[in-house]
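Chemist: no FASTA, just this:
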């Protein structure tokens, strides 16, 4: 998705810190923002909403059976499920 220029990575910490340039990049007109949270606490979503950023797609990776741990050991089919949810 990044290589196809559909989405690009942003800095949530920069938004939380009030970095104006980062916040403008996230809300550029015509772009669909994608928020990926690692667990149901949804810290990234909360940070963006507190800064008035809305209208983004949001996924929580633990809802796809990926445990919140420091590993990328999961079934590749899960990636397809996440992409389907993001794109449709």
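Modeler: Done, it's in. What you are looking at is a predicted structure, and each value in this text was computed from that prediction instead of being measured.

Chemist: only C-alpha atoms for contact and neighbour calcs from this point on.
Modeler: Will do.

Chemist: where exactly do the helices run in this protein?
Modeler: 12-16, 20-26, 43-50, 76-87 (DSSP state H).

Chemist: Show me what the third one is packed up against.
Modeler: By that I understand helix 43-50. Under the contact criterion of 3 or more C-alpha pairs under 8 Å, 6 or more residues apart in numbering; DSSP states H and E, helix 43-50 touches helix 12-16, strand 34-37.

Chemist: got JSON lines for those, with mean neighbour count too?
Modeler: Rendered in JSON lines, the data for those read as follows (neighbours: other C-alpha atoms under 10 Å):
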{"stretch": "helix 12-16", "mean neighbour count": "16"}
{"stretch": "strand 34-37", "mean neighbour count": "17"}
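
Chemist: Just give me the neighbour total for the closest residue to residue 53 other than its chain neighbours.
Modeler: On the basis of C-alpha to C-alpha, 6 or more residues apart in numbering, the spatially nearest residue to residue 53 that is not a chain neighbour turns out to be residue 27, at 7.3 Å. Using other C-alpha atoms under 10 Å, residue 27 is surrounded by 15 other residues.

Chemist: Second structure follows, compare the two:
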């Protein structure tokens, strides 16, 4: 949400993509860049996009930056860590 608020990206609906909602799939296909953020090594978000034939994206797992699923506190510092890593992957300046 912070990336959207900072106008560095826009969120979409992963369930909509998985549910074959054409508008979400077309939006993803038409995006200049897509960053998929997963919460654990199972990579459900990445796999959902791949299942729909969407393969042109960058992928981030928050566990790679030290987060533990269900244990890492949601606070401004951790939100900033995710945003910084996302900006790095997308080649954006802070």
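Modeler: Right, received. Where do you want to start? Quick caveat, the model's predicted, so the values are computed rather than measured.

Chemist: Now residue 58 of the first structure. Nearest residue, chain neighbours left out?
Modeler: Nearest in space to residue 58 of the first structure, with sequence neighbours left out and distances taken as C-alpha to C-alpha, 6+ apart, is residue 35 at 4.7 Å.

Chemist: which residue in the second structure lines up with that neighbour?
Modeler: The equivalent of residue 35 of the first structure in the second structure is residue 36 (alignment by TM-score structural alignment).

Chemist: pretty sure that match is touching residue 55, no?
Modeler: No. In this structure, residue 36 of the second structure sits apart from residue 55 without contact. The criterion is C-alpha atoms under 8 Å, and the distance is 10.6 Å.

Chemist: circling back: need the helices and strands packed on helix 43-50 of the first structure in JSON lines with distance to residue 83 of the first structure, can you?
Modeler: Compiled in JSON lines, those are given as follows (distance: least, C-alpha to C-alpha, whole Å):
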{"stretch": "helix 12-16", "distance to residue 83 of the first structure": "21"}
{"stretch": "strand 34-37", "distance to residue 83 of the first structure": "11"}
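
Chemist: wait, which of those is closest to residue 71 of the first structure?
Modeler: Taking C-alpha to C-alpha as the criterion, strand 34-37 is the member of these that comes nearest to residue 71 of the first structure, at 15.3 Å.

Chemist: Mean deviation, that closest one versus the second structure?
Modeler: Per the superposition on the second structure, strand 34-37 of the first structure and its aligned residues are separated by 0.3 Å on average (mean C-alpha distance after the TM-score superposition for the first structure).

Chemist: what about that strand, distance to the chain center?
Modeler: 2 Å (C-alpha atoms, centre = their mean, to the nearest Å).

Chemist: Of all residues in the first structure, which one is nearest the centre?
Modeler: When the first structure is reduced to its mean C-alpha position, the closest residue under C-alpha atoms, centre = their mean turns out to be residue 35, at 2.0 Å.

Chemist: Please name the residues that touch it.
Modeler: Contact partners of residue 35 of the first structure, counting by C-alpha atoms under 8 Å, 6 or more residues apart in numbering, are 44-45, 56-59.
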